[in-house]
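Undergrad: Based on what follows, work out the 3D shape:
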Amino acid sequence: MMVCFGWKIIGELPKQPKFILAVAPHTSNWDFFVAIASVFSLNLKVSFLAKGSIFRWPVKSLLTAIGGIGVDRSHSHGVVGQMVEEFKAHEQFILGIAPEGTRSKTIEWKTGFLQIAKQANVPIVPVSFDFIKKEVRFHSAVLITGDINQELVEFKQIFADVCAKNPQAV
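TA: Modelled structure (predicted):
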């Protein structure tokens, strides 16, 4: 399926009403536009976490309308618990997260997306944006049941051969 500008969507989403879309690598603001084009082309309703500082006029209403949830990244304050409650409160809920937590170069990914999946008992669908191949790839869903740190190592391997918009930031 085509998204736009020559991008293709590869793979399938689970036939479940609740799951997490974990998108990586996240190195550019362009990732957001590829994600939004993909979501619209698939006619999905996806909530997504983004830094709270971008939720201000004039874009706050638009971001909220398309599913944005602002997060204060300066300190930990229960985002995992808040998202687990969102999964419990809705019959259908898809949450999009960038596991790196930033567009900047980072060695360690955040583990919150794994914690949310484990506590809410929902699968994670790894989603890669490959800027060389112009592919949005939905990988096989993963259910998080074990050691979070080991799961993170295995999860990162899924994205090993993906070309980010800014590969130097990976």
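
Undergrad: going forward, measure contacts and count neighbours with C-alpha atoms only.
TA: OK.

Undergrad: so who does the most centrally placed residue in the chain touch?
TA: Per C-alpha atoms, centre = their mean, the C-alpha nearest to the average position across the chain is that of I97, at 2.7 Å. Applying C-alpha atoms under 8 Å, 6 or more residues apart in numbering to I97 gives the contacts I20, L21, A22, V23, F48, L49, F113.

Undergrad: do K18 as well
TA: F87, E91, Q92, F93, I94, V122, P123.

Undergrad: The fifth one contacts V39, doesn't it?
TA: This means I94. No. With contact defined as C-alpha atoms under 8 Å, I94 does not reach V39; the gap is 10.9 Å.

Undergrad: out of these two, which sits in the busier spot?
TA: Applying other C-alpha atoms under 10 Å to I94 and V39 shows that I94 carries more neighbours, namely 22 against 15.

Undergrad: and that one, which of the three is it?
TA: Here I94 is recorded as strand under DSSP: H, G, I helix; E, B strand; the rest coil.

Undergrad: And the contacts of stretch 148-164?
TA: Taking C-alpha under 8 Å, 6+ apart as the rule, stretch 148-164 contacts 24-27, 109, 111, 114-115, 126, 128-132, 144, 170.

Undergrad: ok, and for that stretch, which residues are buried?
TA: E151, L152, F155, F159, V162, C163, A164 (16 or more other C-alpha atoms under 10 Å).

Undergrad: this one as well, want them side by side:
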Amino acid sequence: MISKFIYTKILGWKLVGEFPTDLKKYVVIGAPHTSWKDFPIAILARNSWGTKINYIGKKSLFKPPFGFIFKWLGGAPVDRSKSNNLVDAIIKVFDSKDEFRLALSPEGTRQKVDKWKTGFYYIAKGAGVPIVMFTLDFGRKQVAVSEPFYPTDNMEKDIETIKSFYNGVVGANPNLQ
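TA: Here you go, the predicted structure:
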């Protein structure tokens, strides 16, 4: 497969772990998200694993002349300027499909944040699906994937557990972590 060749042989990155093949639905969170470089690395890794995973992105990415590429790669535009109930809308998508995997950045931006957004957590809880974590580790040049994590009724402890998966991971721009 060409993606795996580019990802491993040309760029020198590694794949660690596996996306669950026995699960048809889950939320995927990738971190740290500090650079435009994260997107091509994540797409190459996803394609190397051969797992269909969709994502959402800011609406402006999907405008001509290149917007069709983001849609072709499995993306859907989101208007972040409007107050809408995106969590409920995504839960409905999960409920309406037999197979659906959605990738999100828990930071919600490439900028430095003090606190992660929690939409991914509420989507997983509302849809009754696990969370699969993956790293964008530019320090080790690897993408690592976690085992599925099923949210409990203790969000604070769950977020702490989820964040611990990313300990020691170095983003493309470490100063934005």
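
Undergrad: With both chains overlaid, what TM-score comes out?
TA: TM-score for the superposed chains, counting by TM-score structural alignment, normalised by the length of structure 1: 0.94, backed by 170 aligned residues with a C-alpha RMSD of 1.4 Å.

Undergrad: one step back: show the buried residues in the contacts of K18 of structure 1.
TA: F87, F93, I94, V122, P123.

Undergrad: intersection of neighbour lists for I94 and V39 of structure 1?
TA: K45, V46.

Undergrad: So what does E12 of structure 1 match up with in structure 2?
TA: Matched by TM-score structural alignment, E12 of structure 1 corresponds to E18 in structure 2.

Undergrad: And that match, which helix or strand is it part of?
TA: Assessed by DSSP states H and E, E18 of structure 2 sits outside every helix and strand.

Undergrad: burial of the aligned residue in structure 1 for K112 of structure 2, as a residue count?
TA: Counting by TM-score structural alignment, K112 of structure 2 corresponds to K105 in structure 1. By other C-alpha under 10 Å, 14 other residues sit near K105 of structure 1.

Undergrad: didn't K105 of structure 1 look like it was pressed against V170?
TA: Yes. Using C-alpha under 8 Å, K105 of structure 1 is in contact with V170, at 5.6 Å.

Undergrad: excluding its backbone neighbours, what's nearest the alignment partner in structure 1 of K58 of structure 2?
TA: In structure 1, K58 of structure 2 lines up with K51, judged by TM-score structural alignment. Nearest residue to K51 of structure 1, sequence neighbours excluded (C-alpha to C-alpha, 6 or more residues apart in numbering): V71, at 5.0 Å.

Undergrad: Aligned to the one you found, what sits in structure 2?
TA: Checking with TM-score structural alignment, V71 of structure 1 has V78 as its match.

Undergrad: distance of F62 of structure 2 from L102 of structure 2?
TA: Distance of F62 of structure 2 to L102 of structure 2, given as C-alpha to C-alpha, to the nearest Å: 17 Å.

Undergrad: Likewise for D137 of structure 2?
TA: In terms of C-alpha to C-alpha, D137 of structure 2 sits 20 Å off from L102 of structure 2.

Undergrad: And for K52 of structure 2?
TA: Counting by C-alpha to C-alpha - K52 of structure 2 and L102 of structure 2 are separated by 9 Å.

Undergrad: And the two? Which one has more around it.
TA: Per other C-alpha under 10 Å, whichever of K52 of structure 2 and L102 has more neighbours is L102, with 23 against 15.

Undergrad: Give the aligned equivalent of that one in structure 1.
TA: Match for L102 of structure 2 (TM-score structural alignment): L95.

Undergrad: Could you do K163 of structure 2 as well?
TA: Checking TM-score structural alignment: K163 of structure 2 goes with K156.

Undergrad: what about its match, helix or strand, and which?
TA: Assigned by DSSP H and E, K156 of structure 1 falls within helix 148-157.

Undergrad: That helix vs structure 2, average distance?
TA: Taken over the aligned residues, the distance from helix 148-157 of structure 1 to structure 2 averages 2.4 Å (mean C-alpha distance after the TM-score superposition for structure 1).

Undergrad: three-state assignment of whichever residue in structure 2 pairs up with I132 of structure 1?
TA: Using TM-score structural alignment, the equivalent of I132 of structure 1 in structure 2 is G139. The three-state label given to G139 of structure 2 by three-state DSSP is coil.

Undergrad: How many neighbouring residues does G139 of structure 2 have?
TA: G139 of structure 2, neighbours per other C-alpha under 10 Å, totals 12.

Undergrad: hang on, C4 of structure 1 packs against A37?
TA: Yes. The pair C4 of structure 1 / A37 is scored as a contact, 7.2 Å apart, by C-alpha under 8 Å.

Undergrad: more neighbours, these two?
TA: A37 (16 against 13).

Undergrad: Next up, identify which helix or strand the closest residue to T145 of structure 1 other than its chain neighbours is on.
TA: Leaving aside its sequence neighbours, T145 of structure 1 sits nearest to K118 (C-alpha to C-alpha, 6+ apart; 6.3 Å). Using DSSP H and E, K118 of structure 1 sits in helix 112-120.
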